[in-house]
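Asks: Okay, here's the prediction I keep looking at, along with the sequence it came from:
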Amino acid sequence: MPTALAALEEAYARSGAPAGNRPDGRAPVVGYVGSDLPVELLTAAGVHALRLTGDPGSGSAPGDRYLGRGVDPAARSVLTRLLDGSFGELDRVVVSHDCEASLRLFYALRELGRVEPGAGLPEAYLVDLRHLPHRTTTRYNRRRLGEFAARLETWTGRALDLAGAVAAHDERRRLLAAAAELRRTVPARLTGRQFLAVVNAALPVAEHVALLRRLLAEAGRLEEHPGRRVFLSGSDHDTPHVYEAVESEGQVIVGEDHSFGDLAVEGPVGAGGLDALAEHHHRGGPAAHRATAGERAAYAAAAVRRCRAELFVAYCRAGDEAPAWDFPAQRAALDIPAVLLERQEYGRVDLAALRKEHPCPM
């Protein structure tokens, strides 16, 4: 039997791949985009959920045509993959309003469905959550979640088991938080690339939970990973390419502030109702597109201390400039070296610039 880590890495390699055959032949397959999408509702509805990711190694000309090259290339790549059928048969695509690129993607999908029905794109649905620090925002989000829950019941013809879904996702978050501690040890027992696999393995929640329990039970047998400890801030990383490049140079990414990493395991929902779910997704983590510079700087300072990082790297893709605005405040809040890498190509990192600013001791 493979180790739990090997099984999680294998499942991660399938992330963004076609959904495959439906186990019961009936349950809808729903692709989703967005860091604040309430995945608990998808689980509660019994659908097969697939987080849609881009592919830096493929072209994005069709997505560029409809979205324009000024939009984050990750969103353009997702649209391209939807147009060419890379995700297999999807019944619906659900998009959250976590950033401007996601919203632009939703509008493109909706309009393409209207004017080019022959393109075969699935129906798109927007979950328009907001993150302003007001109680009225929470009430707005509660209404949007209620509408989404009702729509899911219409799609599936079944009542939602929200309490069971919230409990399952909270248990997964608890186990992921314990796994995050494995790379905060010195030396790290997980690399950043491995942690991406642990968090984003393409598995149903119950199977993911079972593998996470095995991983923690096998923690004493995990390999140690010495090297300069890096905290990675900025753009989301829906693929492992940048992590692999950074870690190929004798560094280990021990923390980050994006939704495919540490921010995916922030806190439990607790109660199993829509009110608690609205509160949880209103709070969220300090992602670059919804938190203030001060909030991002405070989080960075605390997270760097917690994971004992030695270098802070702010990575910003071309077309995703918002994270760079926070860098001055982050740098001022830190007591370790910090470097800003701007206008990076999707899935790539300028290692020459990183070496020039902060050579890695070998």
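Replies: All right, it came through fine. Bear in mind the structure is a predicted one, so any value in this text is a computation, not a measurement.
Asks: can we go C-alpha only for contacts and neighbour counts from here?
Replies: OK.
Asks: need the contact list for the residue nearest in space to the middle of the chain.
Replies: Nearest residue to the geometric centre of the chain (CA atoms, centre = their mean): residue 260, 2.9 Å. Each residue near residue 260 by CA atoms under 8 Å, 6 or more residues apart in numbering is listed here: 35, 196, 199-200, 236-238.
Asks: one more time with 10 Å
Replies: Under the criterion of CA atoms under 10 Å, 6 or more residues apart in numbering, the neighbours of residue 260 are 35, 195-197, 199-200, 236-239.
Asks: Let's see which of these end up in helices.
Replies: Among these, DSSP state H puts 195-197, 199-200 in helices.
Asks: What count of nearby residues applies to residue 158?
Replies: Number of residues near residue 158 (other CA atoms under 10 Å) recorded here: 12.
Asks: From residue 157, how far out is the nearest residue to it once chain neighbours are set aside?
Replies: Spatially, and ignoring its direct neighbours in sequence, residue 158 is nearest to residue 45 (7.2 Å; CA to CA, 6 or more residues apart in numbering). The spacing between residue 45 and residue 157, counted by CA to CA, to the nearest Å, is 9 Å.
Asks: Show me whatever sits in contact with both of the two.
Replies: In contact with both residue 45 and residue 157: residue 27, using CA under 10 Å, 6+ apart.
Asks: quick one on the thing from earlier: thought the residue nearest to residue 158 was touching residue 38?
Replies: No. Using CA atoms under 10 Å, residue 45 makes no contact with residue 38, being 11.7 Å away.
Asks: So those two - more neighbours on which side?
Replies: Taking neighbours as other CA under 10 Å, residue 45 and residue 38 compare with residue 45 leading, 25 against 19.
Asks: Contacts only, for that one.
Replies: 27-28, 39, 149, 152-162, 165.
Asks: let's bring in a second model and compare:
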Amino acid sequence: MLDELLQVAGDRPAAAHATGLPVVGCVGADVPVEVLTAAGFLPLRLAGDPDAPSDAGDLILGRGVDPVARSVLTCLLDGGYGPLAALVVSRDCEASLRLFYAVRELHRTGDGAALPPVHLVDVLHLPHRSTTAYVLAKVRELRAQVARWSGHDVADDALAAAVAAHDRVRTLLGRVATLRRVRPARLSGMQALAVVAATTALPPDRAAELLDGLLAQPLPDVTGTRVFLTGSSHDHPGVYAALEQAGLLVVGEDHDWGDLLHHRRVDPPPDPALLELAIAERYQHNGPTAARASMRQRAAHTAAAARACGAEALPAYARIRDDAPRWDFPAQRAATGLPAVLLEHQPYGRVDLDAMGALRAEVAA
């Protein structure tokens, strides 16, 4: 099952289209995928490609924007994701918002004829009841928009079934995460990253089937210096591969292509009338990501997660044009008490391993 999940992760758009379902591209982890699944769509989370030129995205967004957003826009313009029924963008960071505005403007000017219709989901993460009400309104707006795209209402029972299916995937991913926390680990960080990515390109029932098979599969030991990776998100395995080839085993992380994608479930209440509210609260309180949470929240979460993983060191990776992780690092280092290093201004999909030398020496001492 691991091999099949890794194969899906290697070409997620192809796997998504192979299902025969109409595919909706999703940008960011704040998109309520349950609504799309309930309407009969397959939500495909879009990733960039650091190994491909992003000239079109650079021209439209400017090179001052996170290279991930520029790469995603380039792939959209080039048709690299295959035919998309629609595009849903979450305001998970400023770069995603800029991407949405760019696609909307291309539609307005007539230059976006090849682009799918686009909708923005503005999920806020403040711990207030007024924020919950706002996010609930955004969930309902998405539900209405999805109904227009599909040509039929999103039925309550279909939404409840979709919530249950996605919650099951999240539960299973939580169990998969323990495979790299045990000693010795049974899954590398790069493998775990690929497994999570694969589930974002499959119907939830199929993803759950493969995850069940993975959990029942005997796996070999994986060794290395155990590190908890904080900082920028990783939609590409390049950084994990480089770290683990250098002898560092990524046993956990706090970005939304990894553990943060699945650590909170919807857990719907018995009253079906409150299901939309439960979805809103799940996305409101999900995180904490570097772009949307306070330094105190990030430090507390990182410290607890690193302890749970048995991490021996804390590398903080800050991608170029993604400055939020740099502000979090001092508090995270103090809260974890681990040997730590800040890797600043890193190129998309790559890491400067020379800067890791001092960290490895400190751990060895």
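Replies: Sure, I can see it. Since we're looking at a predicted model, the values are computed, not measured.
Asks: After superposition, what is the TM-score?
Replies: Once the chains are overlaid, their TM-score stands at 0.94 when taken by TM-score structural alignment, normalised by the length of structure 1; 354 aligned residues with a CA RMSD of 1.6 Å.
Asks: which one among the ones in helices among the contacts of residue 260 of structure 1 gets closest to residue 169 of structure 1?
Replies: The nearest member of those to residue 169 of structure 1, counting by CA to CA, is residue 199 at 12.1 Å.
Asks: Hmm, residue 15 and the closest one touching each other?
Replies: No. With contacts counted by CA under 10 Å, residue 199 of structure 1 stays clear of residue 15, the gap being 11.0 Å.
Asks: so residue 287 of structure 1 makes contact with residue 261?
Replies: No. Applying CA under 10 Å, one finds residue 287 of structure 1 not in contact with residue 261, separated by 11.2 Å.
Asks: joint contacts of these two?
Replies: Common contacts of residue 287 of structure 1 and residue 261 (CA under 10 Å, 6+ apart): residue 236.
Asks: Need the counterpart of the residue nearest to residue 158 of structure 1 in structure 2.
Replies: By TM-score structural alignment, residue 45 of structure 1 lines up with residue 39 in structure 2.
Asks: so how far is the helix or strand where residue 359 of structure 2 lies from its chain's centroid?
Replies: Using DSSP states H and E, residue 359 of structure 2 maps to helix 357-364. Remark: helix 357-364 of structure 2 is offset 29 Å from the chain centroid, using CA atoms, centre = their mean, to the nearest Å.
Asks: Buried residues in that helix, which are they?
Replies: For helix 357-364 of structure 2, the neighbour count (16 or more other CA atoms under 10 Å) marks 359-360 as buried.
Asks: and that helix, what does it pack onto?
Replies: strand 225-231, strand 340-346 (3 or more CA pairs under 10 Å, 6 or more residues apart in numbering; DSSP states H and E).
Asks: Give me the more crowded residue out of residue 199 and residue 15 of structure 1.
Replies: Counting neighbours by other CA under 10 Å for residue 199 of structure 1 and for residue 15 shows that residue 199 has the greater number, 26 against 22.
Asks: Verify the contact between residue 259 of structure 1 and residue 33 for me.
Replies: No. In this structure, residue 259 of structure 1 is not within contact of residue 33 by CA under 10 Å, at 11.3 Å.
Asks: ok so, going back, any common contacting residues for residue 199 and residue 15 of structure 1?
Replies: Taking CA under 10 Å, 6+ apart as the contact rule, residue 199 of structure 1 and residue 15 both touch residue 9.
Asks: show me what contacts the aligned partner of residue 158 of structure 1 in structure 2?
Replies: Alignment note: residue 158 of structure 1 maps to residue 152 in structure 2; criterion TM-score structural alignment. Residues near residue 152 of structure 2 by CA under 10 Å, 6+ apart: 39, 144, 146.
Asks: now, among those residues, which is nearest to residue 173 of structure 2?
Replies: residue 39 (23.8 Å).
Asks: Show me the helices in the stretch 51-200 of structure 1, by range?
Replies: In the stretch 51-200 of structure 1, the segments counted as helices under DSSP state H, counting those that start in this stretch are 61-67, 73-83, 100-115, 135-156, 162-184, 192-200.
Asks: can you tell me which of those helices comes nearest to residue 327 of structure 1?
Replies: Closest approach to residue 327 of structure 1 among those (CA to CA): helix 100-115, 19.9 Å.
Asks: how near is whichever residue in structure 2 pairs up with residue 196 of structure 1 to residue 151 of structure 2?
Replies: In structure 2, the residue paired with residue 196 of structure 1 according to TM-score structural alignment is residue 193. Separation of residue 193 of structure 2 from residue 151 of structure 2 (CA to CA): 35 Å.
Asks: more crowded one of the two?
Replies: When residue 193 of structure 2 and residue 151 are compared for neighbours, residue 193 comes out ahead with 25 against 10, by other CA under 10 Å.
Asks: thought that one was touching residue 240?
Replies: Yes. Residue 193 of structure 2 is within contact range of residue 240, at 8.3 Å (criterion: CA under 10 Å).
Asks: Now list whatever residues contact both of these two.
Replies: 234, 250.
Asks: The helix or strand hosting residue 6 of structure 2 vs structure 1 - mean distance after superposition?
Replies: Assigned by DSSP H and E, residue 6 of structure 2 falls within helix 2-10. Average distance, helix 2-10 of structure 2 versus aligned residues of structure 1 after superposition (mean CA distance after the TM-score superposition for structure 1): 0.7 Å.
Asks: Can you give the distance from stretch 54-61 of structure 2 to the centre of its chain?
Replies: Centre to centre, stretch against its chain (CA atoms, centre = their mean), the figure for stretch 54-61 of structure 2 is 23 Å.
Asks: which parts of it are buried?
Replies: 54, 56-58, 60-61.
Asks: do the same with stretch 201-208 of structure 2
Replies: Buried-residue list, stretch 201-208 of structure 2, by 16+ other CA under 10 Å: 201-205, 207-208.
Asks: which one among those gets closest to residue 317 of structure 2?
Replies: Checking the buried residues of stretch 201-208 of structure 2 one by one against residue 317 of structure 2 (CA to CA), the nearest turns out to be residue 201, at 25.7 Å.
Asks: quick one: that closest one and residue 33 touch, right?
Replies: No. Using CA under 10 Å, residue 201 of structure 2 makes no contact with residue 33, being 11.3 Å away.
Asks: any shared contact partners between those two?
Replies: Shared contacts of residue 201 of structure 2 and residue 33, defined by CA under 10 Å, 6+ apart, are found at 42-45.
Asks: May I ask which of these has the most neighbours?
Replies: residue 43 (30 neighbours).
Asks: which non-adjacent residue is nearest that one?
Replies: Computed as CA to CA, 6+ apart, the closest residue to residue 43 of structure 2 that is not its neighbour in sequence is residue 24, at 5.0 Å.
Asks: if we can go back for a sec, which of the helices and strands packed on helix 357-364 of structure 2 is buried the deepest?
Replies: strand 225-231 (a mean of 25; mean count of other CA atoms under 10 Å).
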